[in-house]
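1. Sharing a model that was predicted from the sequence below.
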Amino acid sequence: MNTVISFFQNGGPFMYPIALVLVVGLGLSIERWVFLTAAKGSNRRTFNRLLPLLQKKDYAAVVDLARQTRAPVGRIVAAGIARMQQTPRRDEIEYAMEEGVMEAVPRLEKRTGYLATLANISTLLGLLGTIMGLIAAFTAVANAEPSEKATLLSQSISVAMNTTAFGLMAAIPLLLFHAMLQTKTTEIVDSLEMAGIKCLNIMSNGNTFQSRTRTGDAVR
């Protein structure tokens, strides 16, 4: 712990904004992970409730269930049912359901892109802190005794490099979290699309829809 404190104190004033960026990024990562995990579970539970209703052609109950839940899969299926009441064309119904998926994507991707930006900011702050530290070091060396210049310069450079090291230490986990959240978001979007096609195929049984070939599985 003393080593960490000494490392932080020797890095100079730029260590504090880097630490702030790291804290904000970690908080954002946790919030997004919790949200996406809850969204995935909600979609799975809602789909499991929608499936038997669709198989019984109880579309009124499906719409009521979609209104009671915040899961995107409910709104997607409800949009398909609403369009089905207007036109028997399968492709038109599918377009309505795809529109529901597109409406859900922004909420799933919200604020995730900030993590990459925060990682870049952390790296740049570390580099800026190192450059400012080197400028101050060379200025101090210029006014020092000749016998002290080598020692003073090496110590100053070591302190200045702490800022770059801390900037990279903050940027690397933020980039990893960004990649993990993007992967999780993509999985949810793919599951919504597959669930929509599964529901569309069930809805089309017994109806004279014009088909457009696409296949998929239900939400896992």
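-> Everything's here; your move.

2. use CA for all of it now, contacts and neighbours both
-> OK.

3. dump the residue contacts of the spatially most central residue of the chain.
-> Centrality entry for the chain: nearest residue to the mean C-alpha point is Thr112, 3.3 Å, by Cα atoms, centre = their mean. Contact analysis of Thr112 by Cα atoms under 8 Å, 6 or more residues apart in numbering lists 28-29, 32, 178, 181-182.

4. swap the cut-off to 7 Å and go again
-> When contacts are counted by Cα atoms under 7 Å, 6 or more residues apart in numbering, Thr112 touches 178, 181.

5. Check Ala136 too.
-> Per Cα under 7 Å, 6+ apart, neighbours of Ala136: none.

6. hey, where'd the strands end up in the chain?
-> Taking DSSP state E, the chain contains no strands at all.

7. what are the ranges of the helices in it?
-> 2-10, 15-55, 59-68, 72-84, 90-109, 113-142, 146-204 (DSSP state H).

8. okay, those, which one's buried deepest?
-> Most buried of the helices of the chain, by mean neighbour count (mean count of other Cα atoms under 10 Å): helix 72-84, with a mean of 23.

9. Contacts for that helix, please.
-> Against helix 72-84 from outside (Cα under 7 Å, 6+ apart): 43, 46-47, 62-63, 66, 93-94, 96-97, 100-101, 104, 192, 196.

10. now do stretch 121-131
-> Under Cα under 7 Å, 6+ apart, the answer for stretch 121-131 is 14, 18, 21, 160-161, 163-164, 166-168, 170-171.

11. give me that answer again for 8 Å
-> 12-15, 17-18, 21-22, 160-168, 170-171.

12. same deal with stretch 15-23?
-> 8-9, 118, 121-122, 125-126, 129, 163, 166-167, 170-171, 174.

13. again with stretch 27-41
-> So stretch 27-41 is contacted by 71, 108, 111-112, 115, 174, 177-178, 181, 184-185, 188 (Cα under 8 Å, 6+ apart).

14. same thing but at 6 Å, please
-> Here stretch 27-41 makes contact (Cα atoms under 6 Å, 6 or more residues apart in numbering) with no residue beyond itself.

15. starting at the chain centroid, how far to that stretch?
-> Relative to its parent chain, stretch 27-41 has a centroid offset of 8 Å by Cα atoms, centre = their mean, to the nearest Å.

16. before we move on, what about stretch 157-172?
-> 26 Å.

17. just stretch 16-23 next, same as before
-> Put simply, stretch 16-23 sits 20 Å off its chain's centre (Cα atoms, centre = their mean).

18. Second structure follows, compare the two:
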Amino acid sequence: MFFQNMKKKFLMLMFIFSTLLFLQILDVSNVFAAKEIHQYVSNVENAQVGMSLWQIIRSGGVVMLVLGLMSVGAGALIIFCFINFKVEKLVPRALTEKLIEDLEIGQEDAVKNTCKGQESIIGNVILSGLTKKKKGPVAARESMETCARKEIGFLWQTISYLADIASIAPLVGLLGTVIGMIQAFNVIAFQSGVVKPMLLAGGVSKAMVTTAGGLVVAIPVMLFYSYFRGRLQEITNHIEVYSTDAIKIIEESCDVKI
């Protein structure tokens, strides 16, 4: 119960932090946009309003579109992990202990039927061992260990995409920064006479917005990755413990001895 409460508090802190960070970036962007525009436009009211969220996103160009797609993918993956990566769903205690008990008393047919009817990682591991049981204890063990590695590997591979997004998003934002600065310097290079600051606004805006956008995507995703990594470690530990018990029972019940 203590760790469950800690997880809930941690998730709440991540949500609050992500929301405050995003709102702070928008607020700062609006304030500075209003101050800068006020110097060059005649309509003071428009200058005080600043840039809307949509204007900020559009100023980032194609790079912000890429970051938007990455954020949508990360959000979908986070929701998927929240729904599916649960100990009680992947390694249900009652079902797993029932399977172990049935194995101990030799009710293998009942175990097979249960494994086929109830989708679970331990069920798949046990079923793979029972399928190879006639070939001997070594074959049964290897089959169960291989199945367990595949199941665990799939889980870790899934959350690894979050780490990839968290690593790539700042680089994409940096690319937008470089592109924006190139555009800004091109304005200076090809503009004759005194360079008007408003002509540089597009390039500089893209440079700053894409950097902020990359960080806004990366920071929350990395926090969620850290949380799911801890959850998967707990799931992996349960799988290893139950798999070891099941392997031992099936090895001892094999007709073919080493």
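-> It's in. The shown structure was predicted, so the numbers you read here are calculated from the model rather than taken from an experiment.

19. before we move on, back to that, wait, which of the helices of structure 1 is closest to Ser211 of structure 1?
-> Proximity to Ser211 of structure 1, assessed across the helices of structure 1 by Cα to Cα, is greatest for helix 90-109 (5.6 Å).

20. that older thread, residue in structure 2 paired with the residue nearest to the centre of structure 1?
-> Counting by TM-score structural alignment, Thr112 of structure 1 lines up with Ile159 in structure 2.

21. Measure how buried Glu145 of structure 1 is and give me the count.
-> Using other Cα atoms under 10 Å, Glu145 of structure 1 has 10 other residues around it.

22. Okay, it and Gly206 of structure 1: tell me how far apart.
-> Distance check for Glu145 of structure 1 against Gly206 of structure 1: by Cα to Cα, to the nearest Å, it reads 94 Å.

23. How about Leu53 of structure 1?
-> As defined by Cα to Cα, Leu53 of structure 1 lies at a distance of 15 Å from Gly206 of structure 1.

24. Repeat that for Leu152 of structure 1.
-> Distance, Leu152 of structure 1 to Gly206 of structure 1, by Cα to Cα: 85 Å.

25. got it, and Val24 of structure 1?
-> 53 Å.

26. same deal with Arg107 of structure 1?
-> Distance from Arg107 of structure 1 to Gly206 of structure 1, by Cα to Cα: 35 Å.

27. again with Val23 of structure 1
-> Here Val23 of structure 1 is placed at a distance of 56 Å from Gly206 of structure 1 (Cα to Cα).

28. same check, this time on Ala60 of structure 1
-> 17 Å.

29. Equivalent analysis for Leu28 of structure 1, please.
-> 47 Å.

30. ok, now Thr3 of structure 1?
-> From Thr3 of structure 1 to Gly206 of structure 1 the distance is 72 Å (Cα to Cα).

31. do Ala150 of structure 1 as well
-> 87 Å.

32. what do you get for Ile131 of structure 1?
-> Counting by Cα to Cα, the gap from Ile131 of structure 1 to Gly206 of structure 1 is 71 Å.

33. before we move on, what about Glu92 of structure 1?
-> From Glu92 of structure 1 to Gly206 of structure 1 the distance is 17 Å (Cα to Cα).

34. Aligned against structure 2, show me the partner of Gly100 of structure 1.
-> Using TM-score structural alignment, the partner of Gly100 of structure 1 in structure 2 is Cys147.

35. Identify the spatial nearest neighbour of that match, chain neighbours not counted.
-> Excluding the flanking residues, the one nearest Cys147 of structure 2 by Cα to Cα, 6 or more residues apart in numbering is Val125, at 5.6 Å.

36. What's that neighbour aligned with over in structure 1?
-> Using TM-score structural alignment, Val125 of structure 2 pairs with Ile76 in structure 1.

37. With Asn113 of structure 2 instead?
-> By TM-score structural alignment, Asn113 of structure 2 lines up with Asp64.

38. what's the spacing between its match and Ala82 of structure 1?
-> Relative to Ala82 of structure 1, and taking Cα to Cα, Asp64 of structure 1 is found at 12 Å.

39. Likewise for Lys40 of structure 1?
-> Relative to Ala82 of structure 1, and taking Cα to Cα, Lys40 of structure 1 is found at 24 Å.

40. Thr37 of structure 1 too?
-> Computed as Cα to Cα, the Thr37 of structure 1 to Ala82 of structure 1 distance reads 29 Å.

41. cool, Gly41 of structure 1 as well?
-> 25 Å.

42. Quick check: chain neighbours aside, which residue is closest to the counterpart of Val189 of structure 1 in structure 2?
-> Aligned counterpart of Val189 of structure 1 in structure 2: Thr236 (TM-score structural alignment). Nearest residue to Thr236 of structure 2 in three dimensions, chain neighbours excluded: Ile152, at 6.6 Å (Cα to Cα, 6+ apart).

43. aligned partner of Val91 of structure 2 in structure 1?
-> Match for Val91 of structure 2 (TM-score structural alignment): Asn43.

44. So that match sits against Arg70, correct?
-> No. In this structure Asn43 of structure 1 lies outside contact range of Arg70 using Cα atoms under 6 Å: 8.8 Å.

45. Find the residues that touch each one of those two.
-> Counting by Cα under 6 Å, 6+ apart, Asn43 of structure 1 and Arg70 have no common neighbour.
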